[in-house]
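Undergrad: here is a sequence with its predicted model. Questions after.
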Amino acid sequence: MKKDIGISTPLYPAPALVVAAYGTDGRPGGLMVAWGGVCNSEPPCISVAVAKSRHTLEGILEKKAFTVNIPSEAQAAEADFFGLASGRDTDKFSAAGLTPKKGDIADAPLIEEFPVSMECEVVQFLDLGSHILFVGKVVKTWAREECLDEKGYPDPEKVRPLVFAPRTGKYFGLGDLVGKAFGEGKKFLPNKS
């Protein structure tokens, strides 16, 4: 039997993303974001929710651009640091030993060492209360070569993305392969013979 636990958002897992932008002073900065994901296929768009208190918010609003950077499990400390320190008084890239690289299209820095980075241009934003929800159109995607599959797409088993469990404050890896999408449920389809 289920128990009422009140109003909560136990959506597991949440992606652990580092969203980066240039600050109003032109310096690269970023923050850890767990409220994000794909929100449209054509054009490809990513949504990220940024707390109003975050320094990086000002840069995203000014430049109308950001990058979404996917850290690996091995980069948990670097990614977590982007959620601990403030860009108001810390050069997060330098402190974490990471390299900001100017995007080719979006006016935002990507993180060279992380397996996957997506350049995004803001197409919409919405004030939801504690956070501003940004929808960014993906204008270019970068991936480290060693993380690509035979078709040239990022392979989750090679990327080994860091994931976050809301409310518990814990990071995890993906875990074992469970099955193939659009295949496992076929056993419930009516037999069409």
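TA: Received, thanks.
Undergrad: alpha carbons only for contacts and neighbour counts from here, please
TA: OK.
Undergrad: was I right about residue 127 contacting residue 133?
TA: Yes - the criterion here is Cα atoms under 8 Å, and residue 127 meets it with residue 133 at 6.4 Å.
Undergrad: which one of these two is surrounded by more residues?
TA: More neighbours surround residue 133 than the other of residue 127 and residue 133, with 19 against 13 (other Cα atoms under 10 Å).
Undergrad: quick check: that one is in a strand.
TA: Yes - if the criterion is DSSP: H, G, I helix; E, B strand; the rest coil, then residue 133 is within a strand.
Undergrad: give the closest residue to it in space, chain neighbours not counted.
TA: Distances taken as Cα to Cα, 6 or more residues apart in numbering place residue 49 nearest to residue 133, at 4.2 Å, with adjacent residues excluded.
Undergrad: what's the answer for residue 109, then?
TA: Per Cα to Cα, 6+ apart, closest to residue 109 is residue 102, 4.5 Å.
Undergrad: give me the number of residues near the one you found?
TA: Residue 102 has 18 neighbouring residues, counting by other Cα under 10 Å.
Undergrad: identify the residues contacting it.
TA: 108-110 (Cα atoms under 8 Å, 6 or more residues apart in numbering).
Undergrad: ok, now with 10 Å
TA: 21-22, 28, 67, 108-112, 119 (Cα atoms under 10 Å, 6 or more residues apart in numbering).
Undergrad: could you list the buried residues of the host helix or strand of residue 171?
TA: Residue 171 is part of strand 170-172, with elements assigned from DSSP states H and E. For strand 170-172, a neighbour-count test (16 or more other Cα atoms under 10 Å) marks 171-172 as buried.
Undergrad: please compare the first structure with the one that follows:
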Amino acid sequence: MSLAVGKEGDMNAMTISWGTLGELWGHPVVTVYVSSSRYTHSFMERNEYFTVTGVPEEKCSALQYIGSHSGRDDKDKISKAGLTPSFTELGNPIFEEANLSPSNVASSINRRSTLPSSHRRSSRYTRRGLGIHTMYIGEIVNTWIK
């Protein structure tokens, strides 16, 4: 799936594989994890909403592209991936190629670091230069299925 955040003219997207869909305090939610080393992290910190979308199997190469290229260096990575952004009624990004968006518009309702300090020293983080992951919990306020 992809995570997209920002507004028209100032957005970024990345591939996500860590996350959950569920219910919290009687509300449908999506939980995503974003490393502080990722360009998308700064977008998550300064925007109230984010979107999560799935794409059909024939578009999986687009997810591979946005997951392996940084928007810091490649300002045109979304179109190079073959994705066409459109925007929800609140102005949040979604992709026209998507076939499912379980959290078309999700409001971040909680943020916290996800790893205790003992895990931060693990080789998974130190050798790859990953920052600490932040957990974002967003309330699902709209679902779009193509």
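TA: Structure's in. What do you need? Please read these numbers as outputs of a predicted model, since none were measured by experiment.
Undergrad: can you find the partner of the residue nearest to residue 109 of structure 1 in structure 2?
TA: Correspondence of residue 102 of structure 1 to structure 2, assessed by TM-score structural alignment: residue 87.
Undergrad: that match and residue 2 of structure 2, how far apart?
TA: 15 Å (Cα to Cα, to the nearest Å).
Undergrad: in stretch 68-86 of structure 2, what's buried?
TA: 69-71, 77-78, 81-83, 85.
Undergrad: again, but for stretch 101-120 of structure 2
TA: So for stretch 101-120 of structure 2, counting by 16+ other Cα under 10 Å, buried means 101-108, 114, 120.
Undergrad: so can I have a markdown table of those showing distance to residue 126 of structure 2 and secondary structure?
TA: Listed next are the buried residues of stretch 101-120 of structure 2 as a markdown table, based on distance: Cα to Cα, whole Å; DSSP: H, G, I helix; E, B strand; the rest coil:
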| residue | distance to residue 126 of structure 2 | secondary structure |
| --- | --- | --- |
| 101 | 33 | strand |
| 102 | 33 | coil |
| 103 | 32 | coil |
| 104 | 34 | coil |
| 105 | 34 | coil |
| 106 | 31 | strand |
| 107 | 31 | strand |
| 108 | 28 | strand |
| 114 | 16 | coil |
| 120 | 8 | helix |
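Undergrad: the strands in structure 2, which residues?
TA: 2-7, 10-15, 19-24, 27-35, 49-53, 85-87, 93-95, 100-101, 106-113, 133-140, 144-145 (DSSP state E).
Undergrad: save those as JSON lines, and put in distance to residue 42 of structure 2 too.
TA: Putting the strands of structure 2 into JSON lines (distance: least, Cα to Cα, whole Å) gives the following:
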{"stretch": "strand 2-7", "distance to residue 42 of structure 2": "10"}
{"stretch": "strand 10-15", "distance to residue 42 of structure 2": "10"}
{"stretch": "strand 19-24", "distance to residue 42 of structure 2": "19"}
{"stretch": "strand 27-35", "distance to residue 42 of structure 2": "10"}
{"stretch": "strand 49-53", "distance to residue 42 of structure 2": "12"}
{"stretch": "strand 85-87", "distance to residue 42 of structure 2": "19"}
{"stretch": "strand 93-95", "distance to residue 42 of structure 2": "16"}
{"stretch": "strand 100-101", "distance to residue 42 of structure 2": "22"}
{"stretch": "strand 106-113", "distance to residue 42 of structure 2": "13"}
{"stretch": "strand 133-140", "distance to residue 42 of structure 2": "11"}
{"stretch": "strand 144-145", "distance to residue 42 of structure 2": "26"}
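Undergrad: out of these, which is closest to residue 63 of structure 2?
TA: Across these, residue 63 of structure 2 has its closest neighbour in strand 10-15 (5.7 Å, Cα to Cα).
Undergrad: between the buried residues of stretch 68-86 of structure 2, which is nearest residue 37 of structure 2?
TA: residue 70 (10.6 Å).
Undergrad: to which residue of structure 1 is the closest one aligned?
TA: Under TM-score structural alignment, residue 70 of structure 2 pairs with residue 86 in structure 1.
Undergrad: thanks a lot, catch you later.
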